[in-house]
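sequence plus the predicted model coming up.
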Amino acid sequence: MGGTVKKIIGSIIKDNPILMMGLGLCPSLAVSTTVNNALGMSAATFMVLLGSNIVISALRKQIPDDIHIPAYIVIIATFVTLVDMLMQAYLPQLSKSLGIFIPLIVVNCIILGRAESFASKNSVSRSIMDALVMGLGFAIGLTAIALVREVLGAGRITLGGSGSTIKIPGLSSAPALVFVFPPGALIVLGFLQALFRRLGEDRPEKNSEVKK
């Protein structure tokens, strides 16, 4: 059990779609201005990823090879439409804040990439696990970027659909506004990518023999 958890954690770090593979950066940098936006985008992406992985894996032997990409896009678009409608109905403020980036999940290379490289070649159970790991990795990466940007750029942390905020002493009165804008997003992304690459490095075993 411990080995499985360690393997999953290792996969989340080494195969992190944002901070290690550099996938889905356009929507990630655009919506990561607040933690609330990041959590909402992460949840929406995860639901689409999970649903599309299950359906594509279940139908992998029925979908002809010559039309598999259009078929995958139709399946993904169906789940995106459902998620978008649910968010508009139950989380209208968050839906308005995320705007066009919810429908753009259809062309998110993370979801289409997992459909092509994993779900279409593996069982439903393995595809569910893949969606869980990749979805959690995406959420960690996106939330980390948003947390740093909001704390440094606005001096606060926005939580929940009600818009409640936690003010950071010392930063709320004099925030570094550059982190609210695209250049700040790229700076934060670069530092977090460096950190994750450092954490994901394979550390060589120490040689117990004393060299003469």
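Looks like it arrived, so ask away.

from here on, contacts and neighbour counts on C-alpha atoms
OK.

in the protein, which helix has the most residues?
With secondary structure taken from DSSP state H, the chain has its longest helix at helix 124-154.

report all helices and strands that that one contacts.
Helix 124-154 sits against helix 2-14, helix 35-58, strand 156-159, helix 182-199, with contacts defined as 3 or more Cα pairs under 8 Å, 6 or more residues apart in numbering; DSSP states H and E.

any idea how far the nearest residue to residue 40 once chain neighbours are set aside is from residue 122?
Beyond its immediate neighbours in the sequence, the residue positioned closest to residue 40 (Cα to Cα, 6 or more residues apart in numbering) is residue 94, lying 7.0 Å away. Shown here: residue 94 relative to residue 122, a distance of 34 Å by Cα to Cα, to the nearest Å.

what residues sit buried inside stretch 121-139?
Within stretch 121-139, the residues that count as buried by 16 or more other Cα atoms under 10 Å are 122-124, 126-128, 130-139.

chain center to it, what's the gap?
When distances are taken as Cα atoms, centre = their mean, to the nearest Å, stretch 121-139 is centred 12 Å away from the chain's centroid.

and what of stretch 160-172?
Relative to its parent chain, stretch 160-172 has a centroid offset of 23 Å by Cα atoms, centre = their mean.

and the residue nearest the centre of this structure?
Residue closest to the mean C-alpha point of the chain, counted by Cα atoms, centre = their mean, is residue 138 at 2.0 Å.

next up, a structure to set beside the first:
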Amino acid sequence: MAEQKYRNLIVDGLWHNNQALVALLGLCPLLAVSNTAINGLGLGLATTAVLVASNTTVSLIRNFVRPEVRLPVFVLVIASFVTATELSMNAYFHELHKILGIFIPLIVTNCIIIGRAEAFASKNNLSHSLVDGISIGIGFTLVLVTLGGMRELVGQGTLFDQAHLMFGEAAQGFTIKIDNFPGMLIAILPPGAFIGLGLLIMVKNLIDQRLAARAIQKAEYPEGSEEIAR
């Protein structure tokens, strides 16, 4: 039973309840910084770190916080971890920190984080809250990286450009470049972010519909009765 609970939390965070593609939360940073895959990865990892830390902390203090002041306390906890994350990024990933700019401190206002703290961490134990934070954060990061990679590839014909900002000078050779690719400027402009996100949501919905149809078909024609059904 416990293993199934953890499995459901992981699958929900990565797919069924993906906060970017299903709940449509955190769209401001998602659309604003996803012009390259590395930018998306940097913000995604920062958001995941804050989400995991805040989820676990809220779960630990949930029985000591009065309901009347729970939201201000949750915001204070989140703001503390955002400050620590911002200072760490400024120290160790300074150039990437300058590129992401205001969107790092704005993690405080990310509805995903306060939403998981209120809806899940404040009602569940430490281990469940930890797994929820990790899965939700990775799901959000995957969307950021995928959308950023799409826009970067279509917009300027590169993938993982400026990877050294996150992985050091050894990552200079990580960049994939299409020679003589003219690029489509709209992909790296704000309209490209909306179009790309819409395409990702469409693909997810199509996959969900296909899986649902297959599940219905399997229920109607269980294994061993396929020949009769034919």
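Thanks, I have it. Note that this is a predicted model, so its numbers are computed, not measured.

in structure 2, what stretch matches the longest helix of structure 1?
Against structure 2, the aligned range for helix 124-154 of structure 1 is residues 126-156 (TM-score structural alignment).

what's the mean gap between the matching stretch and the aligned bit of structure 1?
Between stretch 126-156 of structure 2 and the corresponding residues of structure 1, superposition yields a mean separation of 0.6 Å, by mean Cα distance after the TM-score superposition for structure 1.

ok so, going back, secondary structure class for the residue nearest to residue 40 of structure 1?
Classification of residue 94 of structure 1 using DSSP: H, G, I helix; E, B strand; the rest coil returns helix.

which residues are in contact with the aligned residue in structure 2 for it?
Applying TM-score structural alignment, one finds that residue 94 of structure 1 aligns to residue 96 in structure 2. Counting by Cα atoms under 8 Å, 6 or more residues apart in numbering, residue 96 of structure 2 touches 39, 42, 89, 165, 166.

for these, which ones persist in structure 1?
Of the contacts of residue 96 of structure 2, the ones still in contact in structure 1 (both residues aligned by TM-score structural alignment, their matches' Cα atoms under 8 Å) are 39, 42, 89, 165.

hmm, back to that, with mean neighbour count added, can I get the helices and strands packed on helix 124-154 of structure 1 in CSV?
What follows is these, written out as CSV (neighbours: other Cα atoms under 10 Å):
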stretch, mean neighbour count
helix 2-14, 14
helix 35-58, 23
strand 156-159, 20
helix 182-199, 16
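
quick one: which of the ones you listed is nearest residue 72 of structure 1?
helix 35-58 (7.0 Å; Cα to Cα).

which helices and strands does the helix or strand following that closest one pack with?
Counting by DSSP states H and E, the next helix or strand C-terminal to helix 35-58 of structure 1 is helix 68-90. In this structure, helix 68-90 of structure 1 packs against helix 35-58, helix 92-98, helix 109-117, with contacts taken as 3+ Cα pairs under 8 Å, 6+ apart.

7 Å instead, please
helix 35-58 (3 or more Cα pairs under 7 Å, 6 or more residues apart in numbering; DSSP states H and E).

mean per-residue distance, the helix it packs on versus structure 2.
Plainly put, helix 35-58 of structure 1 ends up 0.6 Å away from its match in structure 2 on average once the two are laid over each other (mean Cα distance after the TM-score superposition for structure 1).

read off where that helix ends up in structure 2.
Equivalent residues of helix 35-58 of structure 1 are located at 37-60 in structure 2, counting by TM-score structural alignment.
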